[in-house]
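Undergrad: just a sequence and a predicted model for now, questions to come.
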Amino acid sequence: MGGCYMQPASPKGHNVISSSFKIGGVSITIYWKSELQFLRLENNLFGGEIPRNLSSCVNLEVLDISYNKLEGTIPGELGSLSKLHELYVTCSNLSGEVPPSIGNLSSLEILIATRNQFEGRIPATLGRLKRIQVIAFASNKLSGTIPPSIYNISSLEEIAFQHNQLKGGLPIDLGFTLPNLKVLSVRANQFTGPISPSIANASNLLTLRISQNRFSGKVPTLENLHKLPEVVISLNELGYGEEDDLKFLSSLQNATSLEILVIGHNRFGGMLPKVNGNLSTQLRILSVANNTMFGKIPTGVGNLVNLWALDLRLNRFTGHISSNIGNLQKLHILQVNENRLSGDIPSSLGNLTLLTRLRLDRNNLQGTIPSSLGRCTNLEVLNLSDNSLSGSIPPKVTGLSSLSIDLDLSRNQLFGSLPSNVGNFKNLEGLCISENKLSGEIPDSLGTCVRLQ
């Protein structure tokens, strides 16, 4: 394997190539041999443009110039490196269009060009890369559509075009033409149309991230995607507000590795199916926020003992909050605000000692504030406003020194005085107790809450 080196004197030899870079505004020259096979310059401060004469290193198999301060474009001359297997140009401040000559890299298996300033269209010539396994152009400024020829590369395992300005739809035969697909990530673009039912045939799929687009229609069955650990389809226009919108959730009961399920901010109607409680016990994040779902929250949710975040806000859920939610002792975030829930706040919430955010506001909850919430010593946000809560404010709640962002108990029917230990809120930014029936004096200790805004 040939090597590269830097020295002040120009070395002799017909097979020696020199290229110039800049480091801190100072020009340097690097010499290498044309037999060079691996060139890794990642995580440095190289500036200037990518040398065009790198194309003379005809034996190059790996080129990594990621995480530098380069500028300009990818030279079209690099398309002559027929032995190149891996090309990495991540986070290198490159710009311009992706050269069509990249499609000539017939041996290329990995192409990662994320977090640059590339613009224009994705060249259709990339469809000629018949050995390619990974194409990643995330976080650029690419526009237009993904060329259909890319969807016909059967070797592809990962497509990552998130955070661009791409449009169009996903092909109807996606699950058949990409049998080896493991990652499909096109979030934060301008895609439209339905999710093809053929996606169920991509049985190797591990990640489905299509959020922040304008996909619409029904979500097809996902029953063959047994390996899925992550489904993120939020912030689209999926669903019709109808009762059968959530049938696809039932098809996920065989996805025993599922850890993240985020379907919020769509148009899903219907009831959460009871099978939701039998989802993978590995589930860490479940978010269905901002839809038009109704009915009761399935009690089976209390079986998802590894949940880190449960977000059911901005729906039309009714009924009580089940006491078995206290089983979710790994929970950090619980948000069921802006629904139509009634009944008491279960005292079992005090078992959720890792909670940092608890929002139950804008429901029809009744009864008293359970003093057991005083055991939630990591709480930073507690919002119980806009309910019909009564009784006094428990001193154990106002004793929570962890509350640093917001405590909102407003618009309830609370009575009695504000506990004197309210001064424990040394770091609290927002305290709202308006529109209740509180009486008595305002505690002097409130003056020690120096961060109140």
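TA: Nice, I can see it. Numbering: from 1, shown residues only.

Undergrad: hey, let's count contacts and neighbours off CA atoms from now on
TA: Fine.

Undergrad: I'd guess residue 434 is in a strand, am I close?
TA: No. Read with DSSP: H, G, I helix; E, B strand; the rest coil, residue 434 is coil and lies in no strand.

Undergrad: the closest residue to it other than its chain neighbours - how many residues pack around it?
TA: In space, and not counting its chain neighbours, residue 434 is closest to residue 410: 4.7 Å by Cα to Cα, 6 or more residues apart in numbering. Other residues within reach of residue 410, judged by other Cα atoms under 10 Å, total 20.

Undergrad: just the one 5 residues further on next, same as before
TA: A count of neighbours around residue 415, defined by other Cα under 10 Å, yields 16.

Undergrad: residue 392 is in contact with that one, correct?
TA: Yes. Between residue 415 and residue 392 there is a contact at 5.2 Å, judged by Cα atoms under 8 Å.

Undergrad: still on that earlier bit, and the residue nearest to residue 434, what does it touch?
TA: Each residue near residue 410 by Cα atoms under 8 Å, 6 or more residues apart in numbering is listed here: 384, 385, 386, 432, 433, 434, 435, 436.

Undergrad: now do 10 Å
TA: Going by Cα atoms under 10 Å, 6 or more residues apart in numbering, residue 410 touches 361, 383-387, 389, 431-436.

Undergrad: ok, residue 163 next?
TA: 114-115, 137-142, 185-190, 212.

Undergrad: now residue 221
TA: Listed by Cα under 10 Å, 6+ apart, the contact set of residue 221 reads 196, 197, 198, 199, 200, 246, 247, 248, 249, 250, 251, 252.

Undergrad: wait, doesn't the last one sit right on residue 283?
TA: No. Under the contact definition of Cα atoms under 10 Å, residue 252 does not touch residue 283, with a separation of 11.6 Å.

Undergrad: just to revisit the earlier point, in helices, which of the contacts of residue 221 appear?
TA: Counted as lying in helices by DSSP state H, out of those, are 247, 248, 249, 250.

Undergrad: pasting the second one now:
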Amino acid sequence: MVSTWHDPCLCCPQYQKEALLQFKSLIPGCNSSKVDYRFIDFQTWNASTDCCNWDGVTCDANATSKPVIDLYLYDFVPHVTWGSSTITSNVLTPLFHIKTLLHLDISYNTIQGEIPGPGFANLTQLVTLILDTNEFRGPIPTELFSLRNLEILYMRGNLLEGKLPRTIGNLTNLTELQMDINLVGGELPEEIGKLTKLERLILSSNNFSGVIPSSVGSLERLRCLSLENNLLSMEIPVEIGNLSNLFAVTLNNNSLTGRIPSSIQKMENLYQLDLSDNFLTGEIPTGLFHLQKLTEVSLWRNKLWLKELVTVPNITLDVLDLGENEVSGNFPEWILNMKVGSLDLSDNKLSGTLPPALFQTKTLADLFLARNNFSGRLPDNIGEASAMRTLCLSGNNFSGPLPKSFLNMSELYMIDLSKNLFSGHLAIIFGISNSRLQYIALGQNEFSGVLPESLRNLEQGLMILDISDNNITGEIPEFLFQMPSLIALNLRKNSLQGQIPKNLTTLYSLQILDLSSNYLSGQVPDALGQVRGMVNNSEYYNSFPFQLFDGIHENTKYSALEVFWKNLKQELPRTNMILYVLLDLSNNQLSGEIPDSFGGMLSVKLLNMSYNKLSGRIPPSLGNLVSLESLDLSHNNLSGKVPSTFGELLQLNNLDLSNNRLKGPIPKGPQMDRLNDPGSYANNSGLCGLQILVPCEEASPPKKVPQETTIEESESWQFSWQMAAIGFSSSFFGTVAVMFVSDYFHVSNPRPRVYVTQFIQRD
């Protein structure tokens, strides 16, 4: 009988197979039966098969030895190990023995530590090196800049720091350099101009400072230049105009000064230009608008001005953002002859009336003219802008009733007419058939009448409704409190009467409710304390519809939440908006007791029920409000003791119980001991405690059984009478979101402490 023997290694070199197997052995969880291999199936990596057939491995089929030339190890860390093990850069050591590598991709892993420069120095044949989205830290190793065959080098999304060395000029074959979202700083070296084959240079979101080197003008093949979100200063080099192949230039969010160089008009292939959020001055080069391929221009937040164009450009712009500049005069007529998708002229010095021709275009989808000096009535033909999705005219002097043609604007997702002099009834806006409206801000106008029945048209999609500071009368309709998507409702400072609706079974999402400064009466509904958005907004957070503003242009600048806390302004990412839950029922005529159910609103941070006719005890369940930071129950008829459970409110920073009929000891606790402003407890029936330096009477001890009492030492702490304000800042062209603001405990007469809530625009 003749036996046969087969070599288990069919093709790839044995030492390379062993190196790969050693690499696999260093990856935690790779041998687990519960491994979730999202992109690389390491089960194919075993000693009995040819490594050229392994997942993520490519060999050179034309070479006799079939060496490994390509390792695609994107997201190779098994997800079963996430959060349980640390992957350090030592895991890469075996790979440095495979000197035949041409392409190596180890992106989207959790590799920590410094980039092992000496190891990479062995891979002299590397053409492509992709290290994106890991946790590499420390300086960029100089050995990388000795790999003269490199054509593509990606290092984005790490924690790299230090400087970009002058030896970057050694990589003369480089076509793509991408190292955005790191901590690399210092000046950009002039040697970058030696990379004459470079087509993509992406260094955004770092700490680069100083000037943009004039040597960039030598990069004649460059197609994409991205240096935004750095600390670059001085003028944009004139030499940038030599880059005729550039199609995208993004230098936004730096500290660039001077004028926009006129040489930029020579970039005949340019389609995107973003110079926003700098300190640029002077006239915008008019030739810029004659570049036929240009589709996006963002010059927002500079000090630029614009003169009337003699010849009207025949171009189509998806985005024209000139907001927060020095553009003055009437609405620029020449813009009417361009096809513009999204137009932002907000925060300028424009005046006069809006030309009817503005709304005759069929391409205009987003229009932002906020905070100018426009006046007069809106054109009757505004409804002809049938593609309009976003309309922001806040902070002007528009007046009169809304045109009936509004009823034709069925594509509107967002409308902000706040802070004007509009008057008349609201039925026109709410009467849009097949309405897609999600965000409506009409505050600080002169609208009158009752809340119309046509509001029902928005029952399924409306998320934000602000009609504050108007002359709305009548009762709050029941259906308004049954909208499942409603997140924020602001009816503050109107003349609403009647009771707060009690049927709240479908009010799932509400987390901001301001009904203050009206004439509401009756009892506070028990069901209000059971609204899911206020009871447990963390449960709702996972499904929170941040993406529901899909109809608004993706570059809209509604992106942040402004929080005014003790006179300090903080800006929070819009994704934190859900963390700010508030209820303001102050300055009404509400009576009865505070519902015990309010103790279930575990997500509420700010609660104001001051200046009402509430009576009875303060429910001890309010001590369960673990998120509560501000509580105002002042100017009511509350009686009894302050619940001892208040001592458990560890987040409470602001408290006002004044002008009631409370008596007994003020509770002790880590936060309560600090709330020692006597004004917060003034004008009650007999409160006592360390906070106000009024000793409490000791209970009479039994005869002949003396009993000692101890007084805990309290910390003195003083807080401002002017307390808090929360705001959703709004502007345009950034990330899509909603902005909402509340000013808390504002001192005024005759009713000194009032929560106010309103929509504001970015400063």
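TA: That came in fine, so what should we check first? Given the structure is predicted, the values throughout are model-derived calculations rather than measurements.

Undergrad: just to revisit the earlier point, residues shared between the contacts of residue 252 and residue 283 of the first structure?
TA: With Cα under 10 Å, 6+ apart, residue 252 of the first structure and residue 283 have common neighbours 258, 261.

Undergrad: what lines up with residue 460 of the second structure in the first structure?
TA: Under the alignment (TM-score structural alignment), residue 460 of the second structure pairs with residue 281 in the first structure.

Undergrad: that match and residue 309 of the first structure: what is the separation?
TA: Distance from residue 281 of the first structure to residue 309 of the first structure, counting by Cα to Cα, to the nearest Å: 13 Å.

Undergrad: between the contacts of residue 163 of the first structure, which is nearest residue 160 of the first structure?
TA: residue 185 (4.8 Å; Cα to Cα).

Undergrad: please enumerate the strands of the stretch 601-750 of the second structure.
TA: 604-608, 613-616, 630-632, 637-640, 654-656, 661-665, 686-688, 724-730, 741-746 (DSSP state E, counting those that start in this stretch).

Undergrad: for the stretch 201-350 of the first structure, same thing?
TA: Per DSSP E, counting those that start in this stretch, the stretch 201-350 of the first structure carries strands over the ranges 207-209, 214-217, 230-232, 237-238, 260-262, 285-287, 294-296, 309-311, 316-318, 333-335, 342-344.

Undergrad: got CSV for those strands, with distance to residue 149 of the first structure and mean neighbour count too?
TA: CSV is the format used below for these (distance: least, Cα to Cα, whole Å; neighbours: other Cα atoms under 10 Å):
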stretch, distance to residue 149 of the first structure, mean neighbour count
strand 207-209, 21, 20
strand 214-217, 21, 20
strand 230-232, 26, 19
strand 237-238, 27, 24
strand 260-262, 30, 21
strand 285-287, 35, 20
strand 294-296, 43, 18
strand 309-311, 39, 21
strand 316-318, 44, 21
strand 333-335, 43, 20
strand 342-344, 54, 18
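
Undergrad: let's have those strands in a markdown table, adding distance to residue 176 of the first structure.
TA: Converted to a markdown table, the strands of the stretch 201-350 of the first structure look like this (distance: least, Cα to Cα, whole Å):
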| stretch | distance to residue 176 of the first structure |
| --- | --- |
| strand 207-209 | 16 |
| strand 214-217 | 20 |
| strand 230-232 | 20 |
| strand 237-238 | 23 |
| strand 260-262 | 24 |
| strand 285-287 | 29 |
| strand 294-296 | 36 |
| strand 309-311 | 34 |
| strand 316-318 | 38 |
| strand 333-335 | 39 |
| strand 342-344 | 47 |
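
Undergrad: among the ones in helices among the contacts of residue 221 of the first structure, name the buried ones.
TA: Buried positions within these, assessed by neighbour count (16 or more other Cα atoms under 10 Å), are 247, 248, 249, 250.

Undergrad: what sits against the last one?
TA: Going by Cα under 10 Å, 6+ apart, residue 250 of the first structure touches 221, 222, 223, 272, 273, 274, 275, 276, 278, 279.

Undergrad: map the third one across to the second structure for me.
TA: Right, residue 223 of the first structure. Using TM-score structural alignment, residue 223 of the first structure pairs with residue 407 in the second structure.

Undergrad: ok, the fourth one next?
TA: Aligning on TM-score structural alignment places residue 272 of the first structure opposite residue 451 in the second structure.

Undergrad: could I get the contacting residues of that match?
TA: Residue 451 of the second structure neighbours (Cα under 10 Å, 6+ apart): 425-427, 430, 467, 472-477, 480, 496.

Undergrad: take these and write them to JSON lines, including distance to residue 262 of the second structure.
TA: Below are these laid out as JSON lines (distance: Cα to Cα, whole Å):
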{"residue": "425", "distance to residue 262 of the second structure": "50"}
{"residue": "426", "distance to residue 262 of the second structure": "48"}
{"residue": "427", "distance to residue 262 of the second structure": "50"}
{"residue": "430", "distance to residue 262 of the second structure": "48"}
{"residue": "467", "distance to residue 262 of the second structure": "46"}
{"residue": "472", "distance to residue 262 of the second structure": "53"}
{"residue": "473", "distance to residue 262 of the second structure": "57"}
{"residue": "474", "distance to residue 262 of the second structure": "60"}
{"residue": "475", "distance to residue 262 of the second structure": "60"}
{"residue": "476", "distance to residue 262 of the second structure": "58"}
{"residue": "477", "distance to residue 262 of the second structure": "59"}
{"residue": "480", "distance to residue 262 of the second structure": "55"}
{"residue": "496", "distance to residue 262 of the second structure": "58"}
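
Undergrad: going by distance to residue 348 of the second structure, which of these wins?
TA: The nearest one, if we look at those relative to residue 348 of the second structure and count by Cα to Cα, is residue 467, at 25.6 Å.

Undergrad: does the closest one touch residue 758 like I think?
TA: Yes. Using Cα under 10 Å, residue 467 of the second structure is in contact with residue 758, at 8.9 Å.

Undergrad: residues that sit against both of the two, list them.
TA: Joint contacts of residue 467 of the second structure and residue 758 (Cα under 10 Å, 6+ apart) are 418, 441, 442, 443, 444, 490, 491, 492.
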